[in-house]
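J.: Need a 3D model of the following:
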Amino acid sequence: MVQRQFPRPAEVFELLQFKKPEFNGRKRRLDKALTIYDLRDIARRRTPRAAFDYTDGAAEGELSLERARQAFEDVEFHPSVLRDVAQVDTSTTVFGGPSALPFGIAPTGFTRLMQTEGEIAGAGAAAATGIPFCLSTLGTTSIEDVKATNPLGRNWFQLYVMKQREISYALVERAAASGFDTLFFTVDTPVAGARLRDKRNGFSIPPQIGAGTILNAIPRPWWWYDFLTTPKLEFASLSATGGTVGELLDFAMDPTISYEDLRIIREMWPGRIAIKGVQNLEDARKLASLGVDGIVLSNHGGRQLDRAPVPFHLLPTVVREVGQDVEVVVDTGIMNGADIVASIALGAKFTLIGRAYLYGLMAGGRQGVDKTVEILSDQIVRTMKLLGAHSLEELTPHHVTQLERLAPVRRS
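T.: Now for the predicted structure:
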C-alpha cells in the first residue's frame, strides 16, 4: 500500500515553478518558436497572404523546393561515440575571411516587403553574430546603408547582369567602394520563373490594393501600419537609375548574359567572386578552370526552373571534381541546423539561408532574425556533439548517407 498524506504547501511549491508572464507580445511569440517551421507559422499569421506567398512560394508546381527540402530530410547520420564534445568549434573561413558559423544570410529581393526592417534587420543580426550578410541587386536597402549597419562585419553583394550593363557596372563599383569583400555573380535568371502563387494572388510589385487584399489585411493592421508609415518600398541601390519598379525588374533578367559578361565583371571587381546558380558538373568544371573563387550550388530556392536539380544531391560529386580548386557553397531548402551540418560533412565550405531568415524577419523583425540564427546555431552545435565532432573540419562524408528517394531511370 502507498502511504498517503495531506499535501504540504512548502513541498508542493518546491516541485512547481510558476512561469513569469511575458507582456511583450513579440518576445512571447518568438520564445515559443523552437524550429524554423515554428517561425514560418508565426510569419504566416502576421503577414498578408500576397507578401507571405511571395516569400514562401516557388516556381510552377514548386517541385524544386519540395525536393530540396526532402533531400535534407532524407539524410542518415552516423555518429561516433565516447568522444569528449563538451566544446565544439562552429567557426570557419570562406572567401578569404572568417565566419562564426557555417552559414550566412543569402541575398533576397524586395526584403522590406516582408517586414519593414528588411535588410537592416538581416545585416544587424549578421553583425551581432559574426556571419556574412549578402545584399541583393534587388534589395530594398542601399549598399551604403547595409555597410553602415554592418561596418566591421563581412558584407557580400549579389549581382544581376542587367540589360543596361552600365547599371550593373555602377553597382559593382559602389559595392567595392563600400568595402564589400565578395561578389556573387548570378547566372540562373536569364528570364523570370513562373511563380504561380503570385499570379493567383493578383500580386504585383509594388503591391496593388484590391478588395481581396483589404479583406486579407484586416486581421493584420500592424503590417499595413508599418508598410504605410515607413519609407517608400523601392530597389534602394537602383533608385537613381530611373524607370519604374516593373521596368527595373525587366532590366534585371537578361537572356543574353554570357561568359564575356563574367570576364568583364571579374576585371572590375577587386575582391573574391563566386558564381551563384550552378546546377551541373560540366558548368562547375568550366568555371573552376576559369579560376573563379567559388561556386554556389543553387536552384534559386526553387523560384526559377521547376524540376531543377537538387543542389544538395549535386554537392558530393561537384566537391569531388572541383573542390580542390574552388570553394563550394550550397543553398536551397535549408530549414534546420542539421541540414547545414550534413552539407559541411559532404564537402561544402559554407551554406546560405534565404527563406529561413525571411520567416524570422516576418515573425519578429530584427528579433526574429536573431531567433533564426539562434535556432540554427543551437541545432548545429547539438548535431555536432551527437555526431562526436569537435569542429567543422572533423565532419566528413563518413558521417552522412544521402538516402535515395528519387533515382534516375536506368535505360537499356
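J.: CA atoms for contacts and neighbours, from now on please.
T.: Will do.
J.: A284: what's it in contact with?
T.: Listed by Cα atoms under 8 Å, 6 or more residues apart in numbering, the contact partners of A284 are V278, I295, V318, V322.
J.: Buried among those residues? Make that a PyMOL selection.
T.: Selection of buried members from the contacts of A284 for PyMOL, criterion 16 or more other Cα atoms under 10 Å:
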select buried, resi 278+295+318+322
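J.: from the contacts of A284, which single one is nearest L215?
T.: V278 (41.1 Å; Cα to Cα).
J.: The structure of the following sequence is requested for comparison with the preceding one:
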Amino acid sequence: MTVITTIEDLRRIYRRRAPKMFYDYCESGSWTEQTFRDNTSDFTKIRLRQKVAVDMSNRSTASTMVGQPVSMPVALAPVGMTGMQHADGEILAARAAEAFGVPFTLSTMSICSIEDVAEKTSKPFWFQLYVMRDWDFVGRILQRAKDAGIDTLVLTLDLQLLGQRHKDLKNGLSAPPKPTLANLINLSTKWAWGLGMLATPRRKFGNIVGHVQGVSDPSDLMKWTAEQFDPQLDWSKIERIRDMWGRKLILKGILDVEDARMAAKIGADAIVVSNHGGRQLDGAHSSIRMLPSILDAVGDQVEVHLDSGIRSGQDVLKALALGAKGTYIGRAFIYGLGAMGQAGVTKALEVIHTELDKTMALCGERDVKNLGRHNLVVPHGFEDPAVLM
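T.: Model (predicted):
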C-alpha cells in the first residue's frame, strides 16, 4: 500500500489511473512549456529563514479570502473538464473542499453543472466565468449562479483565445473529445475510470448543453465552443459583467502591473496573479516572479491572490510571505481526484495543510497571518521582472 506524503505521490497514482488524454490535459502547458516549468521551478529559488527557541504551540492557519473564513488561505482553482478526470469530479472536489473549509471554484467548462454541484453540497461555492460572444448566455449563466446561492464570481481574463497546447491537439482533445486510435486503446485499459464514467449520467458540459439555443448534442457543442470565446473582451466589458453580477468579483489572469492597476480601478474585490498554469502565453514570467511587483503596485488597494505552480504547503507559505492573501491549487487537487476521487482531494488538502503548518512553525510563526518577507531569503533580482534568471 502506497504511503502518501506529498502531492507528487498523488501525481504518480493519478498517472496510472487516468486516461492519457486527460492526464496530458492536466499535466502540460502551451508551446515549449517554458512557463509551465518556471511556475514550479521559480518557487525553489526562494529560501526560508529558520527560527529556533520560539513557542510553536497553538498554531493557526485560519484566514479569510474575500471576506470568507477559510481553514487555510488555499482555494481549489477552476479546472475545465474536472468531471472527465473522475466521474462526478466537480461534485466530489466541491464536497472535499467544503468539508476542509476552503473554497471550491466551478469552471464554466465543467462536466457537472452549477445546479448539480449546488444540489450535492450544503455551502456556497465560487463560480468561474469564461466570457462568451453570446451575451444572452452570459446573462443567463450569471443568473443561474445567483439562483444557486453563489456570491463570488471568478472572471478569467486570459483566455480570449486558446494557447496552442501540442499534447491536446495530438490527443484529439476538443469539446467533446475526439480521441485518436492510440487514446482509444489507452481508454480501454482504464477499467476503474471507465466503470465510473458508465455509472454517471454526467458526461457532457453541464453548464452549456441544454442551456444554449441550438446546442443539444456533442457535435453542436463543439461548433458552439470553438466560436464562442470572446476575443473582444476589454475593460468596458469587464465593467459590464461587474454590474450584471453585483456581488463579489475576483479577476483571474493578471500578470502585468498596468492590468493590476486597471483591475483595482474598476473595483475588483481581489485579483489573481496567474498565467493559466502555463497553458496560455508561453514565455511569460511565472506567477510567483510577478507577484512582488504587482503587490507593490496595488497591494494596498485590492486583495491579491496567486495561482499557478503551487505543489506544496511550502509554496503556499512563500506566496503568503511575499504578501498574497490567498492561493489556488489546480493540478494538485486534480492529481488527488484522479488518483482516489473525493478522498484524494481531501488527501491533497491534508498534504498542503501539513506542509504549511509545520513549515510555518519552523520559520518561527504561529499564525499564518503573521507571515512576511522576514520569513524568506529572496535572491537578488527575483522581484524585478526585467531581470532574467
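J.: thinking again about what came up before, across to the second structure, which of the contacts of A284 of the first structure hold up?
T.: Retained in the second structure by both residues aligned by TM-score structural alignment, their matches' Cα atoms under 8 Å are the following of those: V278, I295, V318, V322.
J.: Among the residues you listed, which lie within strands?
T.: Within those, residues falling in strands by DSSP state E are V278, I295.
J.: Now that we have the kept ones among the contacts of A284 of the first structure, can you turn them into a markdown table and tack on distance to G25 of the first structure?
T.: Conversion of those to a markdown table gives the following (distance: Cα to Cα, whole Å):
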| residue | distance to G25 of the first structure |
| --- | --- |
| V278 | 42 |
| I295 | 42 |
| V318 | 46 |
| V322 | 49 |
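J.: So Y169 of the first structure sits against I265, correct?
T.: Yes: contact criterion Cα atoms under 8 Å: Y169 of the first structure and I265 qualify, at 7.4 Å.
J.: mind checking the SS state of T64 of the second structure?
T.: Counting by DSSP: H, G, I helix; E, B strand; the rest coil, the backbone at T64 of the second structure sits in strand.
J.: any idea what it aligns with in the first structure?
T.: In the first structure, the residue matched to T64 of the second structure (TM-score structural alignment) is T93.
J.: Skipping its backbone neighbours, what lies nearest that match in space?
T.: Distance criterion Cα to Cα, 6 or more residues apart in numbering; nearest residue to T93 of the first structure, sequence neighbours excluded, is S99 at 5.9 Å.
J.: Could I get the contacting residues of the one you found?
T.: By Cα under 8 Å, 6+ apart, the residues touching S99 of the first structure are S91, T92, T93, G130, I131, P132.
J.: wait, A389 of the first structure sits on A86?
T.: No: applying Cα under 8 Å, one finds A389 of the first structure not in contact with A86, separated by 10.4 Å.
J.: More neighbours: which of those two?
T.: Remark: of A389 of the first structure and A86, A389 carries more neighbours, 24 against 8, as counted by other Cα atoms under 10 Å.
J.: Specify the local secondary structure of the more buried one.
T.: coil.
J.: Show me where the first structure has its strands.
T.: Going by DSSP E, the first structure shows strands at 75-77, 92-94, 97-99, 103-105, 133-136, 155-159, 182-186, 272-278, 294-297, 327-330, 350-353, 400-402.
J.: want to throw these into CSV with distance to A126 of the first structure?
T.: Shown next, in CSV, are the strands of the first structure (distance: least, Cα to Cα, whole Å):
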stretch, distance to A126 of the first structure
strand 75-77, 28
strand 92-94, 15
strand 97-99, 10
strand 103-105, 7
strand 133-136, 6
strand 155-159, 9
strand 182-186, 15
strand 272-278, 19
strand 294-297, 20
strand 327-330, 18
strand 350-353, 12
strand 400-402, 28
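J.: Which one, of those, ends up nearest to R45 of the first structure?
T.: With Cα to Cα as the criterion, R45 of the first structure lies closest to strand 350-353 of the strands of the first structure, at 21.5 Å.
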